[in-house]
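Student: Quick check, what structure comes out for this input:
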Amino acid sequence: MQAFINEYGGQMLTKSAEHLYISAIALGLGILVAVPLGILLTRLPKISNFVIGVASVLQTIPSLALLALMIPFFGVGKFPAIIALFIYSLLPILRNTYIGMKNVDRNYRDVAKGMGMTNLQSIFTVELPIAVPTIMAGIRLAAVYVIAWATLASYIGAGGLGDMIFSGLNNFQPPLIIAGTVPVILMALIVDLLLGFLEDRMTPAALRKEE
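Tutor: The predicted model follows:
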């Protein structure tokens, strides 16, 4: 074990940092775009199915095909990988935000309106806190997807733990494959646990008691 750490430890740390960097930016962009868009779609029912349908179609594009498609437009490296991973993160966050906001009991909206709240105040004060568990479930799912798919980003020179995995596969070095795979699994588990903790903190106390 000590020999394994001595040989691959430094590389594992460097590649893990690259992997986390790519994944975090892609997921962050996905949240910034998909959450507001999901909320907006609950107010625009005529186009909601179309927009979610487009996101669903993008999700079906094979990972390597999407990464290859990025090259003519953005070249190689981290930037095209982040764009591709951002696209993959959209659907689970968008869909869950839309469903979470849509499923808020209409009575809550009526009460907010009766209290003189504007539409925006109702969203942020009443509806969004109630929808938090559903939205966070989508974010957690997207996070696991992005971390897993980021391994393929090494094919376009983005770095990350995929470099170790595919180098091990190409050179028939099982220890190198393990050195790349284990951190990906641990990263996905830890991020999911942290987001689960954040979900608990963000969920209103009354809803936590009901659960």
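
Student: hey, let's count contacts and neighbours off CA atoms from now on
Tutor: Fine.

Student: any chance you could map the helices in the chain?
Tutor: Counting by DSSP state H, the chain forms helices over residues 2-43, 45-60, 63-74, 78-102, 106-114, 119-122, 128-149, 162-170, 174-202, 205-210, given from the N-terminal end onward.

Student: Quick check: which of these has the most neighbours on average?
Tutor: Comparing the helices of the chain on average neighbours per residue, with mean count of other CA atoms under 10 Å, the densest one is helix 78-102 at a mean of 25.

Student: report the angle between the axes of that one and helix 128-149?
Tutor: Note on geometry: by axes from the mean of the first three to the mean of the last three CA atoms, to 10 degrees, helix 78-102 and helix 128-149 are set 150 degrees apart in direction.

Student: helices or strands up against helix 78-102?
Tutor: helix 2-43, helix 45-60, helix 63-74, helix 128-149 (3 or more CA pairs under 8 Å, 6 or more residues apart in numbering; DSSP states H and E).

Student: For the comparison step, fold the sequence that follows:
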Amino acid sequence: MSQMSATDQFIFYMQENGLYVFNQFLDHFLISIYGVLLAALVGIPIGIFISKYGKASNVVITLANIIQTIPALALMAILMLVLGLGKTTVIVTVFFYSLLPIIKNTYVGITTINKGVTDAGRGMGMTKTQVLYMIELPLSLSVMITGIRIALVIAIGITAIGAFIGAGGLGDIIIRGTNATDRTAIIMAGALPTALMAILSDILLGAIERQLDPVKRQQKKVISPM
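Tutor: From the prediction side, this is the model:
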């Protein structure tokens, strides 16, 4: 095998270990998804709250920014003291890193809505809750999806580092590759699926974002044939 080219070694490795790589791919994706979904459950309500109470926005966004400045491996090491080794620590790390884009995009999405639209809703007798659920959230949904999109791409990269603390995923293959004789093929077997996952996730969420964008939907209706 040492006499084969890097590409041939990669193909050979995938033929022999394809199922293992696929299982690690799924583990990697699920860890990333769980962390981002948890961040969305917490971050979206926080984003809505600070959009209504502007004085709190600077404090919350600054705190989220501070978390982003902590190196991922250092944050994992801190969390590991409480949560131990494994996937839970990585999921919580992804959660913390995903908060900033989700909170910020939720906040921006709601605060940049044309005030005339929300005033019209109130003029029709809508309550604040009705304005939020019937006007503000639908109009800001595409911007919120953008935040989740950014968070997921970041999460996929962070999850790869999680292999250092026993979380598995594609990062585990990359680490194995650094210690192997024919390292290039094994590193590629971990790195290429990781890059592919990030690209496909970005494309898929980008398509969802475009579908939920009210401006683009309206443009499609205008230019579509009668």
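
Student: hang on, the earlier thing: how about the helices of structure 1 in JSON lines, adding distance to Ile156 of structure 1?
Tutor: Listed next are the helices of structure 1 as JSON lines, based on distance: least, CA to CA, whole Å:
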{"stretch": "helix 2-43", "distance to Ile156 of structure 1": "13"}
{"stretch": "helix 45-60", "distance to Ile156 of structure 1": "19"}
{"stretch": "helix 63-74", "distance to Ile156 of structure 1": "7"}
{"stretch": "helix 78-102", "distance to Ile156 of structure 1": "7"}
{"stretch": "helix 106-114", "distance to Ile156 of structure 1": "48"}
{"stretch": "helix 119-122", "distance to Ile156 of structure 1": "42"}
{"stretch": "helix 128-149", "distance to Ile156 of structure 1": "13"}
{"stretch": "helix 162-170", "distance to Ile156 of structure 1": "10"}
{"stretch": "helix 174-202", "distance to Ile156 of structure 1": "17"}
{"stretch": "helix 205-210", "distance to Ile156 of structure 1": "44"}
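
Student: give me every residue that touches the closest residue in space to Val132 of structure 1 that isn't next to it in sequence.
Tutor: In space, Val132 of structure 1 comes closest to Thr203 once its chain neighbours are excluded; the distance is 6.0 Å by CA to CA, 6 or more residues apart in numbering. Contacts for Thr203 of structure 1 (CA atoms under 8 Å, 6 or more residues apart in numbering) come out as Pro129, Ile130, Val132, Pro133.

Student: For those, which pairs are in contact in structure 2 too?
Tutor: Shared contacts between this structure and structure 2 among the contacts of Thr203 of structure 1 (both residues aligned by TM-score structural alignment, their matches' CA atoms under 8 Å) comprise Ile130, Val132, Pro133.

Student: what residue of structure 2 takes the place of the second one?
Tutor: It stands for Val132 of structure 1. Counting by TM-score structural alignment, Val132 of structure 1 corresponds to Leu141 in structure 2.

Student: hang on, its match packs against Leu212?
Tutor: Yes - A contact is recorded between Leu141 of structure 2 and Leu212 when judged using CA atoms under 8 Å, the distance being 6.6 Å.

Student: Return the residue of structure 2 aligned against Arg201 of structure 1.
Tutor: Taking TM-score structural alignment, Arg201 of structure 1 has Gln211 as its aligned residue in structure 2.

Student: What's the separation between that match and Ile145 of structure 2?
Tutor: If you measure Gln211 of structure 2 against Ile145 of structure 2 using CA to CA, to the nearest Å, the figure is 11 Å.

Student: ditto for Pro138 of structure 2
Tutor: Note on Pro138 of structure 2: its distance to Ile145 of structure 2, by CA to CA, is 11 Å.

Student: Overlap of the contact sets of the two?
Tutor: Taking CA under 8 Å, 6+ apart as the contact definition, Pro138 of structure 2 and Ile145 share no neighbouring residue.

Student: OK, contacts around the spatially most central residue of structure 2?
Tutor: To find the centre residue of structure 2, average its C-alpha atoms and take the closest one (CA atoms, centre = their mean): that gives Leu152, at 1.5 Å. Applying CA under 8 Å, 6+ apart, we find Leu152 of structure 2 in contact with Ser32, Ile33, Val36, Ser98, Ala198, Ser201, Asp202.

Student: Aligned counterpart of it in structure 1, please.
Tutor: Using TM-score structural alignment, the partner of Leu152 of structure 2 in structure 1 is Ala143.

Student: so what corresponds to Thr127 of structure 2 in structure 1?
Tutor: In structure 1, the residue paired with Thr127 of structure 2 is Thr118, using TM-score structural alignment.

Student: corresponding residue for Asp163 of structure 1 in structure 2?
Tutor: Match for Asp163 of structure 1 (TM-score structural alignment): Asp172.

Student: wait, doesn't that match sit right on Ile165?
Tutor: No - the criterion here is CA under 8 Å, and Asp172 of structure 2 misses it with Ile165 at 9.7 Å.

Student: So the equivalent of Ser57 of structure 2 over in structure 1 versus Thr97 of structure 1, what's the distance?
Tutor: Applying TM-score structural alignment, one finds that Ser57 of structure 2 aligns to Ser48 in structure 1. Note on Ser48 of structure 1: its distance to Thr97 of structure 1, by CA to CA, is 12 Å.

Student: same check, this time on Val191 of structure 1
Tutor: 20 Å.

Student: and stretch 140-158 of structure 2, how far from structure 1 on average?
Tutor: Relative to the matching residues in structure 1, stretch 140-158 of structure 2 has an average distance of 1.1 Å after the fit, by mean CA distance after the TM-score superposition for structure 1.

Student: distance between that stretch and the chain's centre?
Tutor: In terms of CA atoms, centre = their mean, to the nearest Å, the gap separating the centre of stretch 140-158 of structure 2 from the centre of its chain is 4 Å.
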